[in-house]
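# quick one, what's the 3D model for this:
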Amino acid sequence: MKKLLLLYSLLLSILSLQAERRFTLSSPNGNLSCSVFLGDTLSYSILFKGSQVLSKSSLYMTLDNGETVGIYSKLRSCKRKSVDRIVESPFYRSSEISDKYNELVFNLKKEWSVEFRAYDDGIAYRFVNGNDKGFKILDEHVEYSLSGDEKVIVPYVARGSDGDFESQFFNSFENTYTECNVSAINPGRLIFLPMMYETSNGIKVCITESDLENYPGLYLRGNSNCSLKGIHAPCPKRVEQGGHNRLQMLVREREDFIASIDGKRSFPWRIAVVSDDACNIAASNLSYLLASPSRLSDVSWVKPGKVAWDWWNDWNPAELDIDLSFIEDVDNKSVEMFIDGINFHRIARDYRKSMLGRFGKSSIKVKLAPGGGFVMKIFNK
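A predicted model of the protein is given here:
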């Protein structure tokens, strides 16, 4: 009887495991390829010119209803397509850029899908939810399994204590980069993006993200098995005003989830920019191409220019001549202004308010304190 029960349990275990299926997606020029594995856990790996630059790395989302998208996920269908188009980029380093990639979309159960794209200079993936019902995301599992003890170039969070991620979440995302092997990464410190690593044969991989909206930014931390694991700050539950000049909202208590979702939406792209030339990493347009398109139908009124931040390089008093010629019926307009005082950088309440009635002219002169600014409101009198 015991042997029968043991055999029965073994058969159930075997039947419960999904046979792993492998799908391959290649870049348009064929140099870069991604293998996606759909089995017990959704995972992928990356090859560049035949060399492995990312070992099998898993991805999944844990929801508050007990479901985990990417674990034992049933494949309903998959769809491939190729795109070759020109994207207008009026405020970028080029007025238009090429958007050329091959795509593989896995449609899973309950209106979920995972999209993979292969560009000539990188691989990207994201989760997409097609259900109207709201839910909460408890965690998103992001993993980068390196092929060995590769050299990494990482920016650690500069604030907070080692091992205390809550204290590190409150930071300015500013630091110099640290170069070391992945095995020497400090596991007690968060890494913000972008970061880069280099394989033993000189292939560079830059990890970053794009299309981040109503979702926490991705941090990474090192693990002992030459891998990097994603960390997300949970949603704030209780905040209070404080910080520098009491201009910040400090998180005092957090929820047990990282994002609250109202319904259909896509999630941030996880990007690996890959090249054997560091110049190509810097020249990549993937962060721009994978961002959401502009929601403005008319951007002709936006005029790009140059600006220097006085906070850093010039704390001299300034007098500005504000051009108001674009305002119709200027004689019947009033102006309300708030202008920083000389101690604004220490005392947030140091400003003056002034009101101008019918000014009847096409420009206004504004005198600014060193490093200061102003806010102006124009309305019908």
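
# rest of the way, CA atoms for contacts and neighbours
Will do.

# sec struct for Leu5, please.
Recorded secondary structure, Leu5: helix (DSSP: H, G, I helix; E, B strand; the rest coil).

# so Val53 sits in a strand?
Yes. Under three-state DSSP, Val53 falls within a strand.

# buried set for stretch 212-231?
215, 217-223, 226-231 (16 or more other C-alpha atoms under 10 Å).

# helices along the stretch 1-150 of the chain, start to end?
If DSSP state H, counting those that start in this stretch is used as the criterion, the helices of the stretch 1-150 of the chain fall at 2-16.

# strands - which of the buried residues of stretch 212-231 land there?
For these, the ones inside strands are 219-222, 227-231, with DSSP state E as the criterion.

# for comparison, sequence B:
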Amino acid sequence: MNRISILLISFIAIAAFSCSAVLSSKNEWSVSSPDGRLCMILKLDSKTGKIGYSAMMRNGKDTVTLIGSSPLGIILKNQSFMADLDFSHAAEIRTINDEYTLASGKQLVNKATAKEISVSFKNIYKETITIIMRAYNDGLAFRYYLPKKENTTHIITADLTGFNIPEGSKAWLQPYDKIKRYSPAYEKYYTEVLSGIKAPDTEGWCFPALFEINNHWILITEADHDGTSPAFHLSPDAEEGTYNLRQPESKEAENTGNNLTTTTLPWKSPWRVIIASDSLDGIIQSQLVNNVARPPINIDFSWVKPGRSSWSWWSDRSSSRNADKLKSFIDLSS
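All right, here's what the predicted structure looks like:
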């Protein structure tokens, strides 16, 4: 094989993975991270009108599927964005550059760069839903956006988002609590299982969820809640490897509110975040959850003086009522 042929094959291989621009296919759009290693692809099924996505990482010459073909969509009480969708338009890919300083945390001064694309679809009622996708060097994020301006309250009865984890992957998952007086409290232990294993209880699994996929790591969670959407968790069954989002259990509202997303329009869902790395170090070091969160507005943090703290609850639940037991924790924090 001559040098020109080798170069041509190499170029085709790189082009096949690179998705920094909108793909030529009418029903396929994508965005890649600034370094070109991470890629998220959005697809519209021309027969069913359903939308879905997948995510990949390039590792040298190899391409690793992080998230296989997974469903997207939402259902409102009065209409659906589940199927029968038609493509409306796609915005040009834009670059996101953010700089911010935290009052506390693992890294105070932060810079974040991402590529973003927004793709809009219309349902049978000609109402619009937009999928916003971002690709950072350390992960991917996506959210739903309903741009219509309307003061009428809408209830989102189902979020169809799923995460298809490749077969044979390892998972570290926390079982979701049953609804009791003091739970769910996110206090159960994380368990190492094979992905797809059914949760021990019908309530499912918690966020965040950690997976090892072909010697690569992803952590799935949510970010940037604005108060309209409750915190989701994962379904107990991962049928064909897909973990679907699950609304809070109905009894969690305790008759004080709605366990479903309730909002006027326009509305944006929380970001669904997929932190990705070759190692656990990258998962721990990632600031992706902070990167996609909106900055606080009109809040004065000048009085906050972060310092060391310790709490005895985890090691000795009754110690909070015993001054002598708490002295050692006070000494530790001083």
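
# going along the chain, name the strands of the stretch 251-381 of structure 1.
Along the stretch 251-381 of structure 1, counting by DSSP state E, counting those that start in this stretch, strands occupy 259-261, 265-266, 269-275, 318-323, 333-340, 351-356, 363-368, 374-380.

# can you check which strand is longest in structure 2?
Secondary structure of structure 2 per DSSP E: the longest strand is strand 139-159.

# skipping its backbone neighbours, what lies nearest Glu143 of structure 1 in space?
Lys229 (4.7 Å; C-alpha to C-alpha, 6 or more residues apart in numbering).

# re the thing from before, ok, so of the buried residues of stretch 212-231 of structure 1, who is nearest Trp309 of structure 1?
Gly217 (25.4 Å; C-alpha to C-alpha).

# which one in structure 2 is aligned with the closest one?
Using TM-score structural alignment, the partner of Gly217 of structure 1 in structure 2 is Ala231.

# one more: Cys34 of structure 1?
In structure 2, the residue equivalent to Cys34 of structure 1 is Met40, according to TM-score structural alignment.

# who's in contact with the nearest residue to that match once chain neighbours are set aside?
Computed as C-alpha to C-alpha, 6+ apart, the closest residue to Met40 of structure 2 that is not its neighbour in sequence is Ala55, at 4.5 Å. Ala55 of structure 2 is in contact with 38-41, 65-68, counting by C-alpha atoms under 8 Å, 6 or more residues apart in numbering.

# could I get the residues you listed as JSON lines with distance to Ile74 of structure 2?
JSON lines is the format used below for the contacts of Ala55 of structure 2 (distance: C-alpha to C-alpha, whole Å):
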{"residue": "Leu38", "distance to Ile74 of structure 2": "26"}
{"residue": "Cys39", "distance to Ile74 of structure 2": "23"}
{"residue": "Met40", "distance to Ile74 of structure 2": "19"}
{"residue": "Ile41", "distance to Ile74 of structure 2": "19"}
{"residue": "Thr65", "distance to Ile74 of structure 2": "25"}
{"residue": "Leu66", "distance to Ile74 of structure 2": "23"}
{"residue": "Ile67", "distance to Ile74 of structure 2": "19"}
{"residue": "Gly68", "distance to Ile74 of structure 2": "19"}
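
# how far away is the spatially closest residue to Gly371 of structure 1 that is not a sequence neighbour from Ser224 of structure 1?
In space, and not counting its chain neighbours, Gly371 of structure 1 is closest to Trp315: 4.6 Å by C-alpha to C-alpha, 6+ apart. Per C-alpha to C-alpha, to the nearest Å, Trp315 of structure 1 is found 48 Å from Ser224 of structure 1.

# give me the distance between the counterpart of the residue nearest to Met40 of structure 2 in structure 1 and Asp276 of structure 1.
In structure 1, the residue paired with Ala55 of structure 2 is Ile46, using TM-score structural alignment. Ile46 of structure 1 sits at a distance of 14 Å from Asp276 of structure 1 (criterion: C-alpha to C-alpha).

# do Ile185 of structure 1 as well
23 Å.

# more neighbours: the two, which one.
The neighbour count for Ile185 of structure 1 versus Asp276, taken as other C-alpha atoms under 10 Å, is higher for Ile185 (23 against 16).

# show me where the stretch 151-300 of structure 1 has helices.
165-169, 278-283, 286-289.

# so which of the ones you listed is nearest Arg21 of structure 1?
Per C-alpha to C-alpha, nearest to Arg21 of structure 1 of the helices of the stretch 151-300 of structure 1: helix 286-289, 28.2 Å.

# once aligned to structure 2, how far is that closest one on average?
Per the superposition on structure 2, helix 286-289 of structure 1 and its aligned residues are separated by 0.8 Å on average (mean C-alpha distance after the TM-score superposition for structure 1).

# and that helix, which stretch of structure 2?
Using TM-score structural alignment, helix 286-289 of structure 1 lines up with residues 288-291 of structure 2.

# check which residues of the longest strand of structure 2 are buried.
So strand 139-159 of structure 2, judged by 16+ other C-alpha under 10 Å, has buried residues 139-146, 154-159.

# using JSON lines, lay out those residues together with distance to Glu187 of structure 2.
As requested, these are arranged in JSON lines below (distance: C-alpha to C-alpha, whole Å):
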{"residue": "Gly139", "distance to Glu187 of structure 2": "27"}
{"residue": "Leu140", "distance to Glu187 of structure 2": "27"}
{"residue": "Ala141", "distance to Glu187 of structure 2": "27"}
{"residue": "Phe142", "distance to Glu187 of structure 2": "28"}
{"residue": "Arg143", "distance to Glu187 of structure 2": "28"}
{"residue": "Tyr144", "distance to Glu187 of structure 2": "30"}
{"residue": "Tyr145", "distance to Glu187 of structure 2": "33"}
{"residue": "Leu146", "distance to Glu187 of structure 2": "35"}
{"residue": "His154", "distance to Glu187 of structure 2": "33"}
{"residue": "Ile155", "distance to Glu187 of structure 2": "30"}
{"residue": "Ile156", "distance to Glu187 of structure 2": "28"}
{"residue": "Thr157", "distance to Glu187 of structure 2": "28"}
{"residue": "Ala158", "distance to Glu187 of structure 2": "26"}
{"residue": "Asp159", "distance to Glu187 of structure 2": "25"}
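
# give the buried residues for stretch 193-202 of structure 2.
For stretch 193-202 of structure 2, the neighbour count (16+ other C-alpha under 10 Å) marks 194-196, 198-199 as buried.

# Ser196 of structure 1 -> structure 2?
If you look again at residue 196 of structure 1, you'll see it is Met, not Ser. Matched to structure 2 by TM-score structural alignment, Met196 of structure 1 sits across from Leu210.
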